[in-house]
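A.B. asks: coordinates only, sequence not included:
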């Protein structure tokens, strides 16, 4: 029997009993849609977690700190949890460490980070903000998003990017008047602003000996992001400001916060950008093995996924139960078909149909039921997913249903396989029927 004849006969047999076939396919539709929707909700939860964390920063960026929590040296022998090959070595987060990070496989970019809290000035208005100094060429790579203008580049020197939530105010107003006054709206991109460590800047208490540093604003960051209250500028400029500040403090107060600074340049923090989120944990562990403390947003993402893992398993199990019930329905349909077509099977054997042909016929019918149920099931699950997302949006929830392409294709294939498996025992039963006994059956 040719494949074409086999398919035509299987389809014709199913259409002879439309209601029974419809009800059996309906069971597969419900089972397929249930498991797809349940799994899609779990996938949507994970994607929701990723979106939330991406608002805080890049999932591909690792934060590296010196093992003692500061910029100083650390004796590895004091921490038995560290890699034993590093015991007794001094670990410094300095230029050599930065270069060693660059040599790690899968690392795209590395930048030291320095933070200062300074004053900004634009005309008669001032603002205070957290200053983040880093290698300007790595700004975009490190996940700093820009919603106006542009990000810093390797050619930028006297340029900065300001967070959208940084508020400028008139320093001559009292605190109560500032709170009640309307917030000034400034178009800063392309304008020059002054940066200073003089907290009396803009008032009669300003220190005339402090010369502000001037920068051009080339971009702005979103007002609702994790860096909305920050200002990003080239690391070398931040180091210049810090050096000038310490010299000023030493002259004015006779002491400096930099007296304990080590001779070698050490950093408080280093950012490491990895080429793919799948490699973050590997690179992070490598850095830890070198003796440094390292963390990333993927740590929190994995913790969130573990928290919801049991829920996702329960949702998947509920969908799987529906598909098992559908499989029982297919088996029942095929067994009934054998009882009703016993004489037909006997005639097929007498006229020369092989046992293999009979087996393939029933398996093909079962596969048709599974395949049709899978196709309709993904259409139903697609509509259900859209409905779930619409309701979630109306309720202001970030938890949505997400169905990737592999889940669509996998559900069709799985439903078809379930159909074939469900039809296997009935097909074997049909093969074992005696031809003469089957012909005599009314």
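C.D. replies: That came in fine, so what should we check first? A quick note: this is a predicted structure, and the numbers were derived from the prediction, not measured. Numbering: from 1, shown residues only.
A.B. asks: contacts, neighbours, all on C-alpha from now
C.D. replies: Noted.
A.B. asks: in the protein, which spans are strands?
C.D. replies: Applying DSSP state E to the chain gives strands spanning 61-65, 107-122, 125-134, 148-149, 159-163, 192-196, 213-221, 230-234, 269-274, 293-296.
A.B. asks: and these as JSON lines, adding mean neighbour count?
C.D. replies: Below are the strands of the chain laid out as JSON lines (neighbours: other C-alpha atoms under 10 Å):
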{"stretch": "strand 61-65", "mean neighbour count": "23"}
{"stretch": "strand 107-122", "mean neighbour count": "20"}
{"stretch": "strand 125-134", "mean neighbour count": "20"}
{"stretch": "strand 148-149", "mean neighbour count": "15"}
{"stretch": "strand 159-163", "mean neighbour count": "26"}
{"stretch": "strand 192-196", "mean neighbour count": "19"}
{"stretch": "strand 213-221", "mean neighbour count": "21"}
{"stretch": "strand 230-234", "mean neighbour count": "25"}
{"stretch": "strand 269-274", "mean neighbour count": "25"}
{"stretch": "strand 293-296", "mean neighbour count": "20"}
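A.B. asks: and residue 184, which of the ones you listed is closest to it?
C.D. replies: strand 125-134 (8.9 Å; C-alpha to C-alpha).
A.B. asks: dropping in the other structure now:
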């Protein structure tokens, strides 16, 4: 029999008991639908994370943080001996930070061409052109500039006193559109170490869109403005405080070749070096773990559906015993009988996978569109669901394989029937 004839015969045989076949197919549809939806969510979120994280720098940058415990922080091994040098660099939000000495150490490592320390600026307010002052929870860091998507204008000039403002601030600034806000003169209020407030003027260079990562959700100063704010923030004391940095960005000449060696040297100095790939891998690892857990529930549904296929075909074999005997009496081999019933199992799996995958893709695409254009429209570039053709093909093949394996037992029983005994069956 040709493949087309086998498929046609298998389809007509599965439709002999429409209700029984329908219930079996529904179970497969549930599993296929869930697998399609969860795998698409994983692909979409991973795609978005890749786009967002890759925007924070280039492939030859290493992000360095302190690995030593902050002074006074408890550990599982008991108290840590006080180290004045460590204490000097551990005052930022209770976390261990980098010192000027650490920056010099990083710069001295072979293969590192430059080091840019990242400082934390705690501004108090942003003053609109009309004089109204609005509280600022935090300022974005200039190092995040590459990850910021703009609704209008440009990123701040590193050497000028410029700033971007979030799109959600337009009404407060008195701007009707994002383009109207570009060029506005605003003020950034900040207190120094003794609580004295000062105001730094800045020009709005662009209007940012907020991403899930948080980039673009706060006013972001230029490097020059950020340095001025940080310098004033640390002023006011009779004695200068030691500098401390939340992290540093090291530019490496050839990260692919020397990355592991540089990371090892940083570890010896109680520092951690992470590439963009390292950060991306950690985030995607969590997303993939959650996706696999959800896929596990879908596989349970498919396992239950496989028993439905076994039951459906066993009943079909029982009902068609005389038919099987007649086919074998007319010369059909056991292998062909096995193939016929196996193809019926595959046909059931094919119907369930096509319907389930189709519903999953439709739900994912429509749901993604409704969310990103509705409740999550302020999140720039967000993708919750992505269609992965290779993933969909693998899901379909998995379901067909499960269906074929489930149909093996009934098919073997049909193939092994004695034609004489089968013809006598009542």
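C.D. replies: Looks like it came in fine. What you are looking at is a predicted structure, and each value in this text was computed from that prediction instead of being measured.
A.B. asks: Go through the strands of the first structure and name the closest to residue 372 of the first structure.
C.D. replies: Nearest of the strands of the first structure to residue 372 of the first structure, taken as C-alpha to C-alpha: strand 269-274 at 44.1 Å.
A.B. asks: rewinding a little: as a markdown table, the strands of the first structure with distance to residue 95 of the first structure would be great.
C.D. replies: Shown next, in a markdown table, are those (distance: least, C-alpha to C-alpha, whole Å):
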| stretch | distance to residue 95 of the first structure |
| --- | --- |
| strand 61-65 | 13 |
| strand 107-122 | 9 |
| strand 125-134 | 13 |
| strand 148-149 | 31 |
| strand 159-163 | 24 |
| strand 192-196 | 27 |
| strand 213-221 | 26 |
| strand 230-234 | 16 |
| strand 269-274 | 10 |
| strand 293-296 | 16 |
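A.B. asks: Which among these is found nearest to residue 436 of the first structure?
C.D. replies: Nearest to residue 436 of the first structure among the strands of the first structure is strand 269-274; the distance by C-alpha to C-alpha comes to 72.1 Å.
A.B. asks: Give me the residues contacting that closest one.
C.D. replies: 60-66, 93, 98, 101, 106-114, 141-142, 280, 283 (C-alpha atoms under 8 Å, 6 or more residues apart in numbering).
A.B. asks: and of the strands of the first structure, who's closest to residue 31 of the first structure?
C.D. replies: Short answer: strand 293-296, nearest of the strands of the first structure by C-alpha to C-alpha, at 39.2 Å.
A.B. asks: helices and strands around that closest one, which ones?
C.D. replies: strand 61-65, helix 280-289 (3 or more C-alpha pairs under 8 Å, 6 or more residues apart in numbering; DSSP states H and E).
A.B. asks: Find the nearest non-adjacent residue to the residue positioned nearest the centre of the first structure, please.
C.D. replies: In the first structure, the centroid-proximal residue (C-alpha atoms, centre = their mean) is residue 50; its distance is 3.4 Å. Nearest non-adjacent residue to residue 50 of the first structure, counting by C-alpha to C-alpha, 6 or more residues apart in numbering: residue 301, 6.8 Å away.
A.B. asks: thinking again about what came up before, okay, the helices and strands packed on strand 293-296 of the first structure in CSV with distance to residue 358 of the first structure next?
C.D. replies: Below are these laid out as CSV (distance: least, C-alpha to C-alpha, whole Å):
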stretch, distance to residue 358 of the first structure
strand 61-65, 60
helix 280-289, 54
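A.B. asks: Tell me where the second structure has helices.
C.D. replies: Using DSSP state H, the helices of the second structure run over 3-14, 18-54, 84-88, 100-108, 170-173, 178-181, 223-233, 255-268, 276-319, 321-329, 334-372, 389-415, 419-424.
A.B. asks: Residue 204 of the second structure: which of those helices is closest?
C.D. replies: Smallest distance to residue 204 of the second structure across those (C-alpha to C-alpha): 6.9 Å, for helix 178-181.
A.B. asks: Can you tell me what sits against the closest one?
C.D. replies: Residues from elsewhere that reach helix 178-181 of the second structure, judged by C-alpha under 8 Å, 6+ apart: 151-153, 167, 170, 173, 175, 204, 206-207.
A.B. asks: If we use 7 Å, what do you get?
C.D. replies: 151-153, 167, 170, 175, 204, 207 (C-alpha atoms under 7 Å, 6 or more residues apart in numbering).
A.B. asks: Please apply the same query to stretch 341-357 of the second structure.
C.D. replies: Contacts for stretch 341-357 of the second structure (C-alpha under 7 Å, 6+ apart): 7, 10-11, 14, 25-26, 28-30, 32-33, 36, 309, 396, 399-400, 403-404, 407-408, 411.
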